[in-house]
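**Student:** mind looking at a prediction? Sequence and model below.
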Amino acid sequence: MNIFTYHLVEISFSYAVKSLFVNPLDKETPGLVHAEYMTAMKLGAPIFSPSRFLTRQMAVFAQWENEKALDDYLQKEKFGAQLNNGWHVRLAFMRQWGKTSKFKIQEHKATLELASSPVVAVTIARMKPWAIPRFLRWGRPVEKLVRDHNGTLLSMASFKFPNTISTFSIWKTEKEMTNMVHGHSKMAQPKRHANAMKERERKSFHFDFVTLRFKPISEFGSWQEKDTYIPYFELHTT
């Protein structure tokens, strides 16, 4: 069964610079469907700020034919060993909004066992260059909403030169995530996301855009000295 993974890892500055030009995850890797390799960003940080782009923190979002292909890569390949030094979560596909030509979205959809089960959301957007200033004006308030939301367990953004922007968030429950999306959460200015989506529908910021929702299967490793971002696994694993 196909699985998706989201990885966070710290690398050296020299490796980070090299990776701006050469993707370390070879597209010919056995069992790899597609991968996006990106520089991490801090949600809501000022655009022209050293804290915005976290040069040595890298995010990899990938689709694999099965878990064996993933495990083989992590155990046998040089960059796989680096990913193993970070943190990652394994994901089963649930829902899709928008379109993407890079990933293969399967017909089989996972379901949550309980209303209290966590969910993961990943967005990948290829920006229209002339739309970036307008996107930033509408997007940064949404970043702050997600970053500060009491329903998130972990939230990140990432960027790949020249025009790929992505977001990643783990939510305590699906209801808390959908309430945020539709502007019903108990946060200040709760309609920031809903208003930005209306603006996107009026005039799109992107030429390629997809939001994917996942059921988290398991997590491995640690990130920023924390090894459990999804306490659900501890509570429901026998």
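**Tutor:** Looks like it arrived, so ask away.

**Student:** C-alpha only now, for contacts and for neighbours.
**Tutor:** Will do.

**Student:** list of residues touching the helix ranked longest in the chain?
**Tutor:** Scanning the chain for the helix with the most residues, using DSSP state H, yields helix 132-148. Here helix 132-148 makes contact (C-alpha atoms under 8 Å, 6 or more residues apart in numbering) with 43, 44, 152, 155, 156, 187, 190, 192, 193, 196, 205.

**Student:** check stretch 83-90 too.
**Tutor:** Applying C-alpha under 8 Å, 6+ apart, the set of residues contacting stretch 83-90 is 3-10, 74, 216-223, 227.

**Student:** once you drop chain neighbours, what's closest to the residue positioned nearest the centre of the chain?
**Tutor:** With distances taken as C-alpha atoms, centre = their mean, the residue of the chain nearest its centroid is residue 168 (2.8 Å). Distances taken as C-alpha to C-alpha, 6 or more residues apart in numbering put residue 122 closest to residue 168, at 4.6 Å, once the chain neighbours are dropped.

**Student:** and residue 214, that one's in a helix?
**Tutor:** No - Residue 214 sits outside any helix when classified using DSSP: H, G, I helix; E, B strand; the rest coil, being strand.

**Student:** just the buried residues of stretch 192-199, please?
**Tutor:** 192, 193, 194, 195, 196, 197 (16 or more other C-alpha atoms under 10 Å).

**Student:** what about the nearest residue to residue 10 once chain neighbours are set aside, which helix or strand?
**Tutor:** Nearest residue to residue 10, sequence neighbours excluded (C-alpha to C-alpha, 6+ apart): residue 57, at 4.6 Å. In the assignment (DSSP states H and E), residue 57 maps to strand 53-64.

**Student:** how far is that strand from where the chain is centred?
**Tutor:** Relative to its chain's centre, strand 53-64 lies at 9 Å (C-alpha atoms, centre = their mean, to the nearest Å).

**Student:** structure B:
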Amino acid sequence: MASFHLVRYAGVDAMRYMAFDRPKLRAAPGLRFWRLLGTGRGRSMSLGADLRRWALFAVWDDEAGLDDFLERSTIAARWRAEAEESWHVRLVPLASRGRWGGRDPFEVLPASPRTSARHGGSGPVAVLTRASIRPARLPAFYRSIASVDRALRHEDGCLASVGVGEWPLARQATFSLWKDEAAIARFAYREGAHRGVIGRVRGEDWYSEELFARLVPYGSQGTWDGRDPLRAHSQG
């Protein structure tokens, strides 16, 4: 199983945690894959960084490993003590393709009843996209982002979205929540701006590496921009 954590601090000095937390994450029991991520200011990948908000994407051997991290880790303790706002969600992969840093983060994860129960496509779905952008394609990539960002803001099926990244400019990702798989398909294949960008990505070979994953979100806690988007959706 996997988890995503979005944390907002009071000041930009929280940047130092990007370095200090790495050794602790390397030593965390049951943590098989992780990435500390900066975030953008918009709903998609963008040139503007939010230096107060940071994210962690993690893949665990099992829920016990995540539970232990949340209960005992000094990182999670700091989130509770210092964060102005934080949101955490548990995730089970539905499908993925591609690599992240040469690895499939979800390789040989054990089967989950949550996954088999969701093949009907009803209920919220999380989408993780990640890409290493070829240096020569960076100008074209960032020129295309504004139209996709505008489309996301007006997309009823998107519950929430954030642009995240490992390196400035060249290694970018998005984490988004959708009402259901039908909403993802509408945006991916019918929304003109996004469809056009995907066509250029393939035709002009923008990425040296990419990953696309759909995941079942559950067990969310905290708030993201003042609310839990999954709980707000279920109540709506």
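**Tutor:** Okay, I see it. Note that the coordinates shown come from a computational prediction; the quantities given were computed from them, not determined experimentally.

**Student:** overlay them and tell me the TM-score.
**Tutor:** Once the chains are laid over each other, their TM-score by TM-score structural alignment, normalised by the length of the second structure reads 0.83; 224 aligned residues with a C-alpha RMSD of 2.6 Å.

**Student:** so the longest helix of the first structure corresponds to what in the second structure?
**Tutor:** Helix 132-148 of the first structure corresponds to residues 138-154 in the second structure, going by TM-score structural alignment.

**Student:** that stretch: how far from the chain's middle?
**Tutor:** That offset, for stretch 138-154 of the second structure, works out to 17 Å (C-alpha atoms, centre = their mean).

**Student:** next, the buried residues of it.
**Tutor:** Within stretch 138-154 of the second structure, the residues scored as buried using 16+ other C-alpha under 10 Å are 141, 144, 145, 146, 148, 149, 151, 152.

**Student:** all helices for the first structure, in order.
**Tutor:** 13-19, 67-76, 78-84, 132-148, 174-181, 192-202, 231-236.

**Student:** for those, give me CSV that also has distance to residue 93 of the first structure.
**Tutor:** Below are those laid out as CSV (distance: least, C-alpha to C-alpha, whole Å):
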stretch, distance to residue 93 of the first structure
helix 13-19, 28
helix 67-76, 14
helix 78-84, 22
helix 132-148, 21
helix 174-181, 14
helix 192-202, 22
helix 231-236, 18
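
**Student:** and the closest residue to residue 39 of the second structure other than its chain neighbours, how many neighbours?
**Tutor:** Leaving aside its chain neighbours, residue 39 of the second structure sits nearest to residue 164 (4.2 Å; criterion: C-alpha to C-alpha, 6+ apart). Per other C-alpha atoms under 10 Å, the neighbour tally for residue 164 of the second structure reads 31.

**Student:** the aligned residue in the first structure for residue 164 of the second structure and residue 9 of the first structure: what is the separation?
**Tutor:** Under the alignment (TM-score structural alignment), residue 164 of the second structure maps onto residue 158 of the first structure. For residue 158 of the first structure, the distance to residue 9 of the first structure equals 12 Å [C-alpha to C-alpha, to the nearest Å].

**Student:** please apply the same query to residue 196 of the first structure.
**Tutor:** Applying C-alpha to C-alpha, the value for residue 196 of the first structure to residue 9 of the first structure is 30 Å.

**Student:** what does residue 113 of the first structure give?
**Tutor:** Using C-alpha to C-alpha, one gets 30 Å for the distance from residue 113 of the first structure to residue 9 of the first structure.

**Student:** before we move on, what about residue 40 of the first structure?
**Tutor:** Taking C-alpha to C-alpha, one finds residue 40 of the first structure at 9 Å from residue 9 of the first structure.

**Student:** which one of the two has more residues nearby?
**Tutor:** residue 40 (26 against 21).

**Student:** before we move on, back to that, the residue nearest to residue 168 of the first structure: neighbour count?
**Tutor:** Neighbourhood size, residue 122 of the first structure [other C-alpha under 10 Å]: 20.

**Student:** what's the match for it in the second structure?
**Tutor:** Aligned against the second structure by TM-score structural alignment, residue 122 of the first structure finds its counterpart in residue 128.

**Student:** ok, its match - contacts?
**Tutor:** Counted by C-alpha under 8 Å, 6+ apart, residue 128 of the second structure has contacts 173, 174, 175, 176, 211, 212, 213, 214, 215.

**Student:** biggest separation within those residues, which pair?
**Tutor:** Distance extremes for the contacts of residue 128 of the second structure: the farthest pair is 173 and 215 at 15.1 Å, using C-alpha to C-alpha.

**Student:** still on that earlier bit, and which of the buried residues of stretch 138-154 of the second structure is nearest residue 61 of the second structure?
**Tutor:** Nearest member of these to residue 61 of the second structure, counting by C-alpha to C-alpha, is residue 152, at 32.9 Å.

**Student:** any idea how far stretch 121-134 of the first structure is from the chain center?
**Tutor:** 14 Å.

**Student:** can you check stretch 148-156 of the second structure too?
**Tutor:** Averaging C-alpha positions (C-alpha atoms, centre = their mean) puts stretch 148-156 of the second structure 17 Å from its chain's average.

**Student:** rewinding a little: show me what the residue nearest to the centre of the first structure aligns to in the second structure.
**Tutor:** By TM-score structural alignment, residue 168 of the first structure lines up with residue 175.

**Student:** follow-up on the earlier one: from residue 146 of the first structure, how far off is the match of residue 164 of the second structure?
**Tutor:** 14 Å.

**Student:** repeat for residue 163 of the first structure
**Tutor:** 22 Å.

**Student:** what about residue 51 of the second structure, how many neighbours?
**Tutor:** Residue crowding around residue 51 of the second structure was assessed by other C-alpha under 10 Å; the count is 18.
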